[in-house]
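Asker: Model the structure of this input:
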Amino acid sequence: MNLLWHMHQPFYYYKSKIYLPWVFLHAIKDYYDMANIASKYNVKVSFNLTPSLLLQLDEIDENKDYFLSLLLKKNLENNEKEYVLNIIKSVYVETMVKPYKKFYFLFNKNNLTQKDFNDLEVFYLLSWCGEELKKRRFIQNYLNKESFTYEEKEELIFYLLEFVKGIIPFYKILQDIGKIQITTSPFSHPILPLLFNMENAKKANPKVVLPKIYFPLKDDAFMHIKKAKEIYKKFFGFYPKAFWPAEGGISEEVIDAFRDEGINITFSGDDVLKKVESDIYSPYEYNGVKLFFRDRYLSDLIGFNYKYFEVDDAVNHFKREIDNRPGNITVILDGENAWEYYKNPYQFLHKFYEMLESKNTKFFDEVESVKKLNKIIPGSWINGDFNTWVGDEEKNRAWEMLFLSKKEITDDENYLYVEGSDWFWWYGRGHESVQNEIYDEIFRNYLMDVFKKHKKKIPAFLVIKNFHKKTYFVPQKFILTPRIDGKTNFFEWVGAGEIKENFGALAGNIPKIYYAIDEKNLYLRIDDSKYEFREFKNVKGEIVEAVGERREFLRFTLKGENFEMILPSEIIKLELNEIYKNWFV
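Answerer: Coordinates of the predicted model:
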């Protein structure tokens, strides 16, 4: 079995500062702990550290990180206070806020005093502290208090900054002694197949709508590879041999480019392999490059599903799954974002590695038996296509901004920053964040700075915002009949429609509604809901009692804080057999 944790943050540089705090926050919670926990077990684990993450980790200080600079400012302007609250309010409440009684009180309090605001900021930082930090007496002293002076906040921030400075050297030590291996990605995490040829999106999915203007950016694609190699060497002393291509995006041009640059191992998702081969439990070789394809089901269990499980149940379930699979299993997933939603993330990781000690884990360069791959159809680890980054109005407009800018001014390093996958991820349909407007501003400012640097007039198309607040409605993708049994399962709801209101600073704390329709029923699921549904009215206006059991018109179950419900056609009086034909994409 091969295991790779992918660690990535986009370039948040804006006006000479790191404008969003996620590099720092994940550093004190995830980046050190993930390597530290893995190092305690006899398990071979790989970590992918992107250049954009490495450079920002290396540069963070109280002046460079905009969020920290505001926390250190004694009197904030209204817009600065709003920015800080926007960041704090985006945290996941159940696991990051509620465990701290005073934090939860302040989080929900209106009209905060200056002292309240100071305490809120400190508790926010403490909530992000990971396993290692919480073991330290310095942090424990803070956790035992309910109120803090400005000087204590200041001391905490500088303590955490010192902690962050040791993370990259720690990874280097672990790699040098053979405990882990470190891979990397192209410079700003671009979708390389789209840079080589935007038509690759069509090859992956013929129905996708391409931008109105595009042309090959082959030189930029090679620059991303070359810069990544140099950054890796700066931190770890030698050139990398393995690249995780951003979002698992590969094509034949990408593989050939890797080979030409001395990269002999790369990765993608099993949805890409399944277009040409059926055996995902074998590494492959294409034009001199070894390819590993992640088991999407197993990887997503950790990333999305096990947060609902008790720790022992999750680990035992994963063990059964890998025991029943033949050949070489490849598990690759995000190594930083899932843990905010686990109730006991570190307990899970310790038991997970303890279980893996009895398995035959390997580094990727130790796997020898490979099959020949004669063809690659372009794709990514998300559904085997590139629809997450191109195809709708906002995503395509962002690409058009880039291409129109490059037609005016050909060469500028800023283009490399806006070619990163993250900007297109947040634009348009599919994903939302309370910081979407900020992402749009940073993206456009990178391009505007090109024109400023070359003393040319900024085009009007860069001044107009490319982000619109909206209610997200994601149509259902295919006929779906989830089981309503109180055991919310990620995979039962894959392809379901979604309804999610963007509530500004409160987004992320308002429940997302999933729906599914088949020929007979409408199914609803509400995640993280604190509401207790005790009565419903039927079509005659009569109250129907329905608490956790089936009734004449309605059945629903409660599982923890998630809610699932089935509405048969009688109660909603809808011709579902007609609706379900038209509500899918």
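Asker: Please count neighbours and contacts with C-alpha atoms only from this point.
Answerer: OK.
Asker: Any idea how far apart the tips of stretch 242-262 sit?
Answerer: 9 Å (C-alpha to C-alpha, to the nearest Å).
Asker: ok, which stretches of the stretch 301-450 of the chain are helices?
Answerer: Under the criterion DSSP state H, counting those that start in this stretch, the stretch 301-450 of the chain contains helices at 311-323, 345-356, 393-408, 414-418, 421-426, 436-453.
Asker: most packed of the ones you listed?
Answerer: helix 421-426 (a mean of 22; mean count of other C-alpha atoms under 10 Å).
Asker: pretty sure Tyr13 contacts Pro21?
Answerer: No: using C-alpha atoms under 8 Å as the test, Tyr13 is too far from Pro21 to be in contact (10.7 Å).
Asker: what sits up against stretch 353-366?
Answerer: 1-3, 38, 41-46, 181, 265, 315, 319 (C-alpha atoms under 8 Å, 6 or more residues apart in numbering).
Asker: The same query, at a cut-off of 10 Å, please.
Answerer: For stretch 353-366, contacts defined as C-alpha atoms under 10 Å, 6 or more residues apart in numbering pick out 1-4, 37-46, 180-181, 241-242, 264-266, 283, 290-292, 315-316, 318-319, 322-323, 328-330, 348-351, 367.
Asker: Out of these, which end up buried?
Answerer: By neighbour count, with 16 or more other C-alpha atoms under 10 Å, the contacts of stretch 353-366 hold 1-4, 38-39, 41, 43-46, 180-181, 241-242, 264-266, 283, 290-292, 315, 318, 328-330, 348-351, 367 as buried.
Asker: run this one through as well so I can compare:
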Amino acid sequence: MSDKKLKLVLCWHMHQPEYRDRQTGKFMLPWTYLHVIKDYVDMVAHLEAVPAAKAVVNFAPILLEQIEDYAAQINRFLSERSLIKDPLLAALAGQAVPSHAADRLKLLKNCMKANRERQVDRYPVFSRLVDMASWVESHQDSVNYVNEQFITDILVWYHLAWLGETVKKDDNRAQRLIEKASGFSFDDRLELLELINDLLKGVIGRYKTLAIQGRVELSVTPYAHPIMPLMLDIASAHEAMPDASLPELKSYPGGEERVLWHLQKGIDTFQQFFGFRPLGCWPSEGSVSAKTLDLLSEFGFKWTASGGSVLHNSLHASGIEAKGVHHPYKLADSDIACFFRDDGLSDLIGFEYSKWHADDAVADLIHHLENTVRHEPAGSVVSIIMDGENAWEYFPENGYHFLSALYRRLSDHPNIELATFSECLGDHVTVKSLPKLVAGSWVYGTFSTWIGSPDKNRGWDMLGDVKESFDKAVLSGKLTEQAIAEAELQLAVCEGSDWFWWFGDYNPGEAVSDFEKQYRLNLTNLYRLLDEEPPAYLELSFTKGAGAPAMGGAMRRGKEI
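Answerer: The predicted structure follows:
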């Protein structure tokens, strides 16, 4: 073993916002269960397949709750034929095949929301169905001639395309349906639904088993994925963006109290699912500030992490010559270590390697790591931190060959050691001192993805309005304890980061519309829980998109290019 063995931490962050209308229980968008059956099951299968592999896997608590809800709903349908409150799954189950033309068009459109090259065109039958559905969409009068078999086949194929590659390789049900290709029956649909149910029921337990075995470290984010530094101090955005315009809202009312709530609720939810308290916290979007680190430390977390650009900004502000990101740092008088993302390597996986042959991509990554072994001191830690969901649909076969080779070759490498953040601290890696931390996130080292533009600022002002109403209603004494608890959960949903991520004209129009509508619904529901009339402005759209960002806008690079 080389005395310059490099520690490498692969950290996969799994999160989806609250897609449910919490007043009806209906899932407004299907992305939680689709990412479970494709990405979460594939990732855990890759880790299971290589016993020496290790990784950190971070779960947003509000995602765990939605996975549990989906599994419970499908279970009840299979045993009692009760209604599934997700339109796409309900249609697959034969519960909600629409008869009205507009509803049929919407269903067909939803069944085309998949990567054309990697998920659709891979299967000639599905590709033809999507071509036909596209023609129907552009000739809407023809939808009246679309029969139930066409709808059944495109529904089945859509879900088959979204299955993880490990499922397609290992599950006889998936293989049989893919081979059948067309003319799917009601029994076929039920079989597919049972497969989806098995994946949903088992996925959390599989990660828990790996954690118990010491092969995975599980960590947590605050409950509903809020940007903690902005809730604590909106002006912290100016630390990395001094000229940014900010909302009329000068400070988020009771922001520190809300951050504490999200942290405690997040830990409680995590413990409910996994049975132990996490040692680490990936703060939502890697968003940190000095005050945020203080609070994380008070909650007993041993480590947190952020983006490499945050470290570079902080070193520059501290008057320290730029150094590499391959060490954790601590602020003075702080007990929590902060690791920093290698933006270059992380972005290669997220944005470039999907275009390469898998073996070449893994070889290139290892070449970069071997250079780090040669040129950096012993005890260095490389942190590759990524969205664990959205990159893989751009890879052939959902990244199967890349991830298989990645774990296998890294586990066998004589000079690279796969590790977790807690293991790094347990092995007493060097933790350097950082005099000053410039508040920011993993995206560009700033908060520009969530604040600073007119539409994002408007979102913050709307959130501030409802928070003031919430505070007044609580103080008035007119709400019962149960009503306050329900309103507090609804407020948490409104405080999530994802709504602000999508506000802005540089994003795709359909995604902006979906998330903006749900944000206004979330705010409206909160006003109604407070027994107040929602403001009229919540009836009006306030942001539109017309952009075409890389990877559909679901991912960002760590550095601006």
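Asker: rewinding a little: are there residues contacting both of Tyr13 and Pro21 of structure 1? Which ones?
Answerer: Asp65, Tyr66.
Asker: Show me the strands in structure 2, by range?
Answerer: 6-14, 55-59, 216-220, 280-281, 303-306, 329-331, 337-340, 381-387, 416-419, 432-434 (DSSP state E).
Asker: want to throw those strands into a markdown table with distance to Gly504 of structure 2?
Answerer: Formatted as a markdown table, the strands of structure 2 follow (distance: least, C-alpha to C-alpha, whole Å):
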| stretch | distance to Gly504 of structure 2 |
| --- | --- |
| strand 6-14 | 24 |
| strand 55-59 | 27 |
| strand 216-220 | 28 |
| strand 280-281 | 28 |
| strand 303-306 | 24 |
| strand 329-331 | 34 |
| strand 337-340 | 28 |
| strand 381-387 | 21 |
| strand 416-419 | 38 |
| strand 432-434 | 34 |
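Asker: So which of these is nearest Thr543 of structure 2?
Answerer: Minimum separation from Thr543 of structure 2 across the strands of structure 2 (C-alpha to C-alpha) falls at strand 381-387, 25.1 Å.
Asker: how about that closest one, which residues of structure 1 does it hit?
Answerer: Using TM-score structural alignment, strand 381-387 of structure 2 lines up with residues 328-334 of structure 1.
Asker: and what of stretch 435-452 of structure 2?
Answerer: Aligned using TM-score structural alignment, stretch 435-452 of structure 2 spans residues 374-391 in structure 1.
Asker: Could you do stretch 278-289 of structure 2 as well?
Answerer: Residue span in structure 1 matched to stretch 278-289 of structure 2, by TM-score structural alignment: 240-251.
Asker: Next up, the contacts around Tyr33 of structure 2.
Answerer: Contacts of Tyr33 of structure 2 (C-alpha under 10 Å, 6+ apart): 16, 39-40, 63, 66-67, 70-71, 86, 89, 162, 196-197, 199-200.
Asker: and it, what pairs with it in structure 1?
Answerer: Per TM-score structural alignment, Tyr33 of structure 2 is aligned with Phe24.
Asker: just Met462 of structure 2 next, same as before
Answerer: Match for Met462 of structure 2 (TM-score structural alignment): Met401.
Asker: wait, doesn't that match sit right on Arg444?
Answerer: Yes: Met401 of structure 1 is within contact range of Arg444, at 8.2 Å (criterion: C-alpha atoms under 10 Å).
Asker: Can you work out which residues contact both of these two?
Answerer: Residues touching both Met401 of structure 1 and Arg444 (C-alpha under 10 Å, 6+ apart) are Phe461, Leu462, Asn466.
Asker: Between the contacts of Tyr33 of structure 2, which sits nearest Ala290 of structure 2?
Answerer: Nearest to Ala290 of structure 2 out of the contacts of Tyr33 of structure 2 is Gln16 (C-alpha to C-alpha; 26.3 Å).
Asker: Any figure for the gap between the closest one and Leu105 of structure 2?
Answerer: From Gln16 of structure 2 to Leu105 of structure 2 the distance is 26 Å (C-alpha to C-alpha).
Asker: and His225 of structure 2, what is it in contact with?
Answerer: 15-18, 60-63, 262-263, 266, 282-285, 492-493, 495-498.
Asker: What separation do you get for it and Asp268 of structure 2?
Answerer: Distance of His225 of structure 2 to Asp268 of structure 2, computed by C-alpha to C-alpha: 15 Å.
Asker: Let me see the contact set for Gly130 of structure 1.
Answerer: Gly130 of structure 1 neighbours (C-alpha under 10 Å, 6+ apart): Leu25, His26, Ala27, Ile28, Lys29, Asp30, Tyr31, Tyr32, Asp33, Met34, Pro345, Tyr346.
Asker: Let's see which of the contacts of Tyr33 of structure 2 end up in helices.
Answerer: Of the positions in the contacts of Tyr33 of structure 2, Leu63, Gln66, Ile67, Tyr70, Ala71, Leu89, Trp162, Ile196, Asn197, Leu199, Leu200 sit in helices, assigned by DSSP state H.
Asker: Switch those residues over to a markdown table; also include distance to Thr420 of structure 2 and neighbour count.
Answerer: A markdown table is the format used below for these (distance: C-alpha to C-alpha, whole Å; neighbours: other C-alpha atoms under 10 Å):
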| residue | distance to Thr420 of structure 2 | neighbour count |
| --- | --- | --- |
| Leu63 | 22 | 21 |
| Gln66 | 27 | 19 |
| Ile67 | 25 | 17 |
| Tyr70 | 30 | 22 |
| Ala71 | 30 | 19 |
| Leu89 | 36 | 22 |
| Trp162 | 30 | 21 |
| Ile196 | 30 | 22 |
| Asn197 | 31 | 20 |
| Leu199 | 26 | 21 |
| Leu200 | 26 | 24 |
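Asker: and Phe491 of structure 1, which of the helices of the stretch 301-450 of structure 1 is closest to it?
Answerer: Per C-alpha to C-alpha, nearest to Phe491 of structure 1 of the helices of the stretch 301-450 of structure 1: helix 311-323, 14.8 Å.
Asker: what stretch of structure 2 does stretch 197-206 of structure 1 fall on?
Answerer: With TM-score structural alignment as the criterion, stretch 197-206 of structure 1 aligns to 233-242.
Asker: List of residues touching that stretch?
Answerer: 228-230, 243-247, 249-253, 255-256, 288-291, 310, 313-314, 317, 437-441, 444-448, 450-452, 460.
Asker: now do 8 Å
Answerer: Stretch 233-242 of structure 2 is contacted by residues 229-230, 244, 246, 250-252, 255, 289, 313, 438-440, 445-448, 451 when judged by C-alpha under 8 Å, 6+ apart.
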